[in-house]
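**Q** I need the structure of the sequence given here:
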Amino acid sequence: HEATGAQHLHIDRDDSNNVFAVGFHTPVRDSTGVPHILEHTTLCGSEKYPVRDPFFKMLNRSLATFMNAFTASDYTIYPFATTNPVDYANLRDVYMDAVFHPKLDRLDFKQEGWRLEHQIPTDPSTPIQFKGVVYNEMKGQTSDSNYLFYCRAEQAMLPGTNYEHLSGGDPKYITDLTHEQLIDFHRKHYHPSNSRFYTYGNFPLEEHLRAIGEKLKGFEKTKVPTVNKNVSPWTAPRYVETTCALDPMSPADRQTKLSVSFLANQISDPFETFSMRVLSYLLLDGHASPMYKALIDSNLGSEFSANTGYDTSTSTSYLSIGLQGVKNEDIDKINNTIKSVLQQVKEQGFDPKRIEAAIHQMELGQKHKTADFGLGIMHGITSGWFNGVQPIELLQVNKNLDRLKSEIEKGRYFEKLIEKYLIDNPHTLYFVMRPDEHYFAQSAQEEEQRLKEKVDRLTEQDKIEIEKDGKELLKSQEQTEDLTCLPTLHLSDISTKTKHTVLEHTGICNAPVQWRTTSTNGITYFRAISSLPLFSDDLKMYLPLFCDSLLSLGTKDQTMAEIDDEIRLYTGGLKASTSISTNHSDLDHLEEGIVLAGHCLDRNIDKMYSILSKLIHGTNFDNVEKLKILINSNASSMVNSIADAGHIFARTFASSSLTPGMHNTELMSGLTQVRFMNQLAQKEDLSEVVEKLKQIASIVLSQSSLRIAITCGEDAVEPNTKSLVRFIEGLPTDTKKPDPSSAVNIFKPNYPKTFFPLPFQVNFAAQVMKGVPYTHQDGASLQVLSSLLTTHYLHKEIREKNGAYGGGARYGGLNGIFSFYSYRDPRTLETLDTFKKSIEWIKHREFTDQELTESKLSIFQGIDAPLSVSEEGMLEFVHGVSDEMRQW
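**A** This next block holds a predicted model:
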């Protein structure tokens, strides 16, 4: 943009899921979280749209397939995606007005950032507390030991730069930020001269240029603020230790985490960055990687640490190799093993097949297109773009791949990179995080002390202002607003017909096969479901482990490392998982199954089915060493997943008492499964586990239980058919029935109240009710109801007033569960009370036609969202829900 220097990248592609994003370079000088809080407050109203939280309100006035905003170490970006041109223009205008002309109201800063407020705002006799959405969000985020490990390691790795601060904010320092500093940060950083615009899809470039140019009128070029990003190289390695909370769900003696990090190249060199990414893959990815063999297979740790891999989110990249689930006495051994493996690879190089597999994965990745392809490109270029790299250079994968092949042919290319960055490198960080049972008590004590110091400094006038602000904020939150200034779609803007997916149904060797023949870029997508007979709850608990074992234990003839090399050389990945599908007409009936899935280039169709057959028939369940490693890894990763998905775990556990489908979902993927896997991890003798897995293997995956779905191009139908015949004929015609002595549990609904203690400073809550089957006429009404409750009551009460990061109501059309939930919630008991009050509230609330329309629009977002080609027809295949049923 000539007048301001704003940059704009447009990618013209025949894709209806169009993307818009505007972002700003926002490196920080402290850990007050100013860009993160600014990200929240810019979306709290603007000059043209002066309503509270237009961003949230637009969720129900739009068909957006994606709407969000992100704060990273170097930038803040605001993206959305939609297939509707009117919707696109509406959202683009709201987004641009929000970032360039926000209100940045003082009370919005207090609500979204932090504030001192009485526990009950209307009662000055109640104690003063810290409150605020971002404050509580980051309390939850920094309670997650994996997130904390990643951040603290990066801070120690890059001292003296903006990266030694947390851009999202550290709760210790968030309470130092003032409203004036927020406004000043916006003035300096949210200027067109400091901006990047990204547009993608099939909408015309001319209209993008016109709309952006209109919004930038009146701005002139200005000097862009800078911070120091240059790392001062070390002359010797450094050793840093810190602590985190003890996790009550994991073994106490295996909660240490560690990593070794090596400073690497400037990301302004796209080819060196590309090469280092491939090197990281070769060192770390999969069972055949040298680091996996040396660190995981040796049982030195349960899985790689959160920061393991090649990190390009900073202007100078770095590569980390680390472990979690470590015993304290093994720390030196692990560090020495990492050194030893690097030296060995430097001397011996990588197996040529492994390099070939890495190149194959990149070539396949270029062909594999997803529904959110445009967003994927955006995420791939933003860090480099905000650090001075031309975005077009970041998209030239084939050019970099050709150059890489040339360098490999010259010999010892990766070995030289290892020597340069990973062996002869004094800028190396040895980082250790140990659990401390007093961690949260100390954190709470520190917070109390910070609060006391602030309260002690308050004058009488300050206290009057706090009471006044609390009441004023409460009043503004409860006000009914005039939203007519916000643009909206209308039901007339939406097609009354769902997109019809053409499917063909045939049979191969008596197995039903669903065909989706379409343009796939030369890729075949395979999915099969093997229906399960009635199992006891005891045996069901082992089903997820059985599925993982198929892709983790190897066979009697081949190690898993050898098979993993084949999978990567000939496919885009294979998966085995459990499936639970509630009957669309009856919540008390369901189908349970094992899902096999994979995709490959059409030239490798036969290879893919051959590998699948090998794993089904030959998995070596007696490989106790690998089984132990798998159980430890699963136990660790399941516990780690709770921090980001606690509300889902809460909903699932609560729902398990209502329907057979949710009962089984809880057994196989909920907190019950997490505890079960941790119990298995404590076992020394796994002979009983081996017998259970063998028992399952004798019961499942037969010709008579199988149904298959194939998505491929016209030319690939015949080779798929031939290969499928061999694949199916290789399966047993039938399998054993479960042992009659193994009692099948009869499901009985019950209504418990449960609390799970977890190592977090904030909580997750859920309350659930049984709804109706998918085909019931009340299903649509319950979906609308959940939207109305969230938009008009729960969001305001749980997030705006109580400071939780998120909360609301949702209705699962397929599982028939109506649920209330909260996410990273500091006031859980009040939230449970809010759930109850919401029911009384809605019974007496009259809704306008506009409010009902908005709730319907929010539901159509999911119904009309574009699908990846691999997902087309899968709703019918997995759940039996046809396009006609969706239309009804």
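
**Q** From now on I want contacts and neighbour counts done on CA atoms only, so please keep to that.
**A** OK.

**Q** Please name every helix or strand in contact with the top helix by length along the chain.
**A** Across the chain, the longest stretch assigned as helix under DSSP state H is helix 624-655. Here helix 624-655 is seen to pack against strand 303-304, helix 543-550, helix 660-669, helix 671-682, strand 763-770, strand 817-825 when contacts are counted using 3 or more CA pairs under 8 Å, 6 or more residues apart in numbering; DSSP states H and E.

**Q** Go again with 7 Å.
**A** Counting contacts by 3 or more CA pairs under 7 Å, 6 or more residues apart in numbering; DSSP states H and E, the secondary-structure elements packed against helix 624-655 are helix 660-669, helix 671-682, strand 763-770, strand 817-825.

**Q** So which of the ones you listed has the densest surroundings on average?
**A** Per-residue neighbour counts averaged over each of the helices and strands packed on helix 624-655 give the maximum for strand 817-825, namely a mean of 26 (mean count of other CA atoms under 10 Å).

**Q** Residues contacting that one, please?
**A** Among residues not part of strand 817-825, those counted as contacts by CA atoms under 7 Å, 6 or more residues apart in numbering are 136-137, 140, 647, 651, 762-771, 804-812, 835.

**Q** Ok, stretch 536-547 next?
**A** Outside of stretch 536-547, the residues that reach it under the criterion CA under 7 Å, 6+ apart are Ala576, Ser577, Thr578, Leu667, Met668, Gln673, Leu693, Ser742, Ala743, Val744, Asn745.

**Q** To compare with the earlier structure, here is another sequence to fold:
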Amino acid sequence: MTVHDTVHGFIVEREVPLPELDAVMYQMKHEKTGLELVWISREEENKVFGIGFETLPWNDTGVFHILEHSVLCGSKNYPVKEPFVELLKNSMNTFLNAMTFPDKTFYPVASRNDKDFVNLMRVYLDAVFYPAVYTKPEIFYQEGWHYEFDSEGKPGYKGVVFNEMKGAFADADELMDMTINRALFPDTPYRYVSGGDPTKIPDLTYEEFIESHKRFYSPSNAYVYLDGAMDIDAILGIINDEYLSSFEQTKRMDPPALQSAVDAGEQQIEYEIGADENEDGKIRLSWGRVIGTYAEREKLTAMQILSDVLTGNNQAPLTKAVLEDGLAETMRLYTIDGVANPWVKIEARNVKKENCKQVEKRIFDTLNALANGGLDHEKLEASMANLEFQMRERDYGSYPQGLILGMQVFDSWLYGGAPEANLQIGDLFVNLREKMKQGYFEHLIREELLENPHRCKVALIPSKTAGEARRAKEAKRIEDESAMWSDNAREEIIAKQERLEAWQNSEDTPEQLAALPHLELSDLSRTPQEQPIEELVIDGQKVLVHRVNSSGIAYITLYFDENHYTEAELPALGLLCRLFGNLETTQSSVEELNNRVRLLCGSMTFFISTFNIKDDSSCCTVKLCASFSTLESNVDQAVSLAAEILTQTRFDTANSEKAVLDLLRQIKMGCFEQIVMGGHAAALGRVSAQMSVSSVVSECTGGVTFYQWLKAQEENWNWNSLREKLTVLYEKAVSKEQLTISLTGNTDAYAANVVQMLQELLPSKPDLLKAHTIAIKPWGIKKEGIIIPADIAFAVRGTITGNYNGAWQTAAKIVSLSYLWNVIRVQGGAYGTGMLTRANGGFFCYSYRDPSARESLRKYLDCSSFLKEFAAQNPDLTGFIIGTVSDQSPLQTPRMKGQAADNFYWRQISWAERCTRWQQILETTPEKLAQAAEQISTAMKDGGICVVGGAEQMEGCGLDEIITL
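**A** Here you go, the predicted structure:
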């Protein structure tokens, strides 16, 4: 393929080498429709397809968010109700989702299997171009919003996106960013909430919804992205012959207009806090600044570096300035890009009303001093090195690398820039280092943060009544609307609800399901992914070695046995881990430690991990982990740094008390936000701890219990007592006798040296032997509620029941996607739901951003009877088995391969046992599903309950205990 070639109607316009990716990018345009296409051709097994549309909102109804959901609910060639769900059931995808952004909507899929990749691409192309929304208005009512009458005949609003955004608006950060966008971009689409404001979503009509699809979802407004090794001729043939050939060219939407500079002054908005919370000291202040355009990559990268230098830790100058006198609890500086007009947010959190003016003065006086030559260039260099490491590493966790590359392509391509603009690093950091010497970063502080005319200030004010007022306003609106309904109008609304329920309860026909492309069991591997691991003993030291190609990066984890701690000590142990690296050592100040971490490592973290031994919930091993990544050439220095932090941290300096108190408040704040926004995970942790020792440890070192302990420490602050606890724990946390080393990468180059260094640097404490048996016990079954300031809930029910069988994974998949999806998400309006089964023998049901926890808990009880009835029909399980195998075969980076291998090692799960469980999945039968149904029945009837949600959500849930977060 060369420039000017025409392939299936696509003209090759550009061919761009991408040496850093060992790739070539081809940019093409479809001659008939004008559709734009980019393909990154490289030897990458995991292939990515994505189609995106420029979608610029003109109001807050969330129309494009609702469209994102809705087009995946059936299409012309795949006329099933939920093609998206069917693909989750029976695809080998490594990514399958859709995303709404402020100015675009993106539909990406990925798979390592060639046949599966083509199947996924076809379904998504059909979904966006030929959705069933034109003939099935019920899709709009389900995914967007509709009126629904309760058992007493009282109307209310319901809808998946409606409830999702009610949950999102419980997040103070969401409210802050929404307000800043409104202020900074009064004349562009960025002033609107692309996801939808819950107070405005009910303004959207079905007719406007349909018209929006007609206008924006044309091939002429589309961008197709491809990545990986594929038969490009066949792929282009499918796109052209099966889809684009049927369309004519229309007008492509213009890129979003750039906002002219505005000084929006100060805005105020209330956010909800709990009824038992103290309003004092909970104000959040933010200053927004628009910093240029998408094309200024060097500036955007420099602002990321500045964000880290100014607020990356408590010793950073901007954070330190407001912490010194207790003016705020933390400072943050963010860069928000991926839009035509990137912007930054300076934020001070938890400020007292009487300190607001002083905080602002302190922040901008500090910035002024830094702009006048006060920046520490060593810190700049360290932050630059860290960011460059991460950008070159391209480790995006479970997200396919090709997907993130696609997002980077869109961040320029959508606005008329070169698609490859953000894909390579080139001389970016060379130039920034040279500009640093010339005062570039000081200039940026003055130009972008101090003297920038495009600005705003937002104050987020805590309110105990904001939630009540919001709910009253919604109730009043419904009351006013319903009062105007004629009898005929009311009957028609009831009829709409009945039609929606009938459609939701209908089943796809075998013929409709057969239209979807499928894989066969013969397409699957007969064994699980191998996790490379060798257990070596080097100079008497146990070392777990994972030999994988990691492109010159070493991934090192130090595991220390901690089975000797009591449950009462665990929260303090969780805090201790978070203090590592944030307190000075006998050799280094905190600033010096932070600089060295950034210079030497991609990351360095300290945390508690716990593993069920043989997946027995009554027996586990607890590890304190020090995990870091570094270039092979820097291994010795990184190991020395980790050892220094682990063995020389001090709690007795003049600054220790204030440093720990500041960190404790910040950790507490982070835990609170995590629980409010991810309440399903918090609830799962609570219920699991009722019968699993491992989960008790996790809950006490990072869950709700940990948050409660932090809160109590702050409210009853006694530094002498806490310091004594931390010191005692510290003395028995780290020694050579407790250590196991894990190395991932080209380990032969440095393994022996790592062992020698640690043997020299770590203390010897023979009394802390590995033979300790953990004395912690599960909590026992209970039914509890945790009140958070939100309208929605997260509801969990389940327990550990018996001997695990791999077929249980298939059973959980079936229940999740064939039962819970329908009754909790589709009919109930929750944003998410599912059943989890764990190798320790547990079954758990959960809901996410749920409008009715009570109803969900009740419906969980029917999971068993559903599965029994399903199994009795002797169904074809091929698709479900394929989907389950896909779940068990995640995409893994080199780092993740080492982590996964360590996980099986500590759980003492052998390769033979993994193969047995894999085979059990492949050999799932209706009879085994029926057996799993009995276990599910026990888990749901006799298990524990935890509901995290608003106070009203606790009603009718049968809870024994209710606490306020």
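
**Q** what does Ser637 of the first structure align to in the second structure?
**A** For Ser637 of the first structure, the aligned position in the second structure is occupied by Gly670, per TM-score structural alignment.

**Q** how about the corresponding residue of the second structure for Asp330 of the first structure, what does it touch?
**A** Taking TM-score structural alignment as the alignment basis, one finds that Asp330 of the first structure is matched in the second structure by Asn355. Applying CA under 7 Å, 6+ apart to Asn355 of the second structure gives the contacts Leu327.

**Q** did I read that right, Asn355 of the second structure in a strand?
**A** No - residue state for Asn355 of the second structure (DSSP: H, G, I helix; E, B strand; the rest coil) corresponds to helix; a strand is not indicated.

**Q** mind checking how far it is from Gln249 of the second structure?
**A** Distance check for Asn355 of the second structure against Gln249 of the second structure: by CA to CA, to the nearest Å, it reads 59 Å.

**Q** Point to the residue nearest the middle of the first structure.
**A** Asp644 (8.1 Å; CA atoms, centre = their mean).

**Q** any idea which of the contacts of stretch 536-547 of the first structure is closest to Asp436 of the first structure?
**A** Gln673 (25.9 Å; CA to CA).

**Q** Now which residue in the second structure aligns to that closest one?
**A** So, by TM-score structural alignment, Gln673 of the first structure is matched to Phe706.

**Q** dump the residue contacts of that match.
**A** Counted by CA under 7 Å, 6+ apart, Phe706 of the second structure has contacts Pro571, Glu699, Cys700.

**Q** cool, Lys777 of the second structure as well?
**A** For Lys777 of the second structure, the residues meeting the contact criterion (CA under 7 Å, 6+ apart) are Val693.

**Q** Now check the first structure for the residue matching it.
**A** Aligned partner of Lys777 of the second structure by TM-score structural alignment: Phe747.

**Q** what does the helix or strand hosting Met28 of the second structure contact?
**A** Assigned by DSSP states H and E, Met28 of the second structure belongs to strand 23-30. Contacts to strand 23-30 of the second structure, defined as CA under 7 Å, 6+ apart, come from residues 9-18, 35-42.

**Q** my read is Val728 of the second structure is in a strand, agree?
**A** No - Val728 of the second structure sits outside any strand when classified using three-state DSSP, being helix.

**Q** residue in the first structure matching it?
**A** Aligning on TM-score structural alignment places Val728 of the second structure opposite Gln695 in the first structure.

**Q** and what of Leu624 of the second structure?
**A** Structural alignment places Leu624 of the second structure opposite Ile594 in the first structure (criterion: TM-score structural alignment).

**Q** average gap between the helix or strand containing that match and the second structure?
**A** Under the criterion DSSP H and E, the helix or strand holding Ile594 of the first structure is strand 586-601. After superposition onto the second structure, the average distance of strand 586-601 of the first structure to its aligned residues comes to 0.9 Å, using mean CA distance after the TM-score superposition for the first structure.

**Q** again with stretch 375-382 of the first structure
**A** Mean deviation for stretch 375-382 of the first structure: 2.4 Å (mean CA distance after the TM-score superposition for the first structure).

**Q** Return the set of buried residues in that stretch.
**A** Leu375, Met378, Ile381, Thr382 (16 or more other CA atoms under 10 Å).

**Q** now the aligned partner of Ile180 of the second structure in the first structure, nearest residue through space, not along the chain?
**A** The equivalent of Ile180 of the second structure in the first structure is Ala153 (alignment by TM-score structural alignment). Spatial nearest neighbour of Ala153 of the first structure, chain neighbours left out: Phe431 (6.4 Å); criterion: CA to CA, 6 or more residues apart in numbering.
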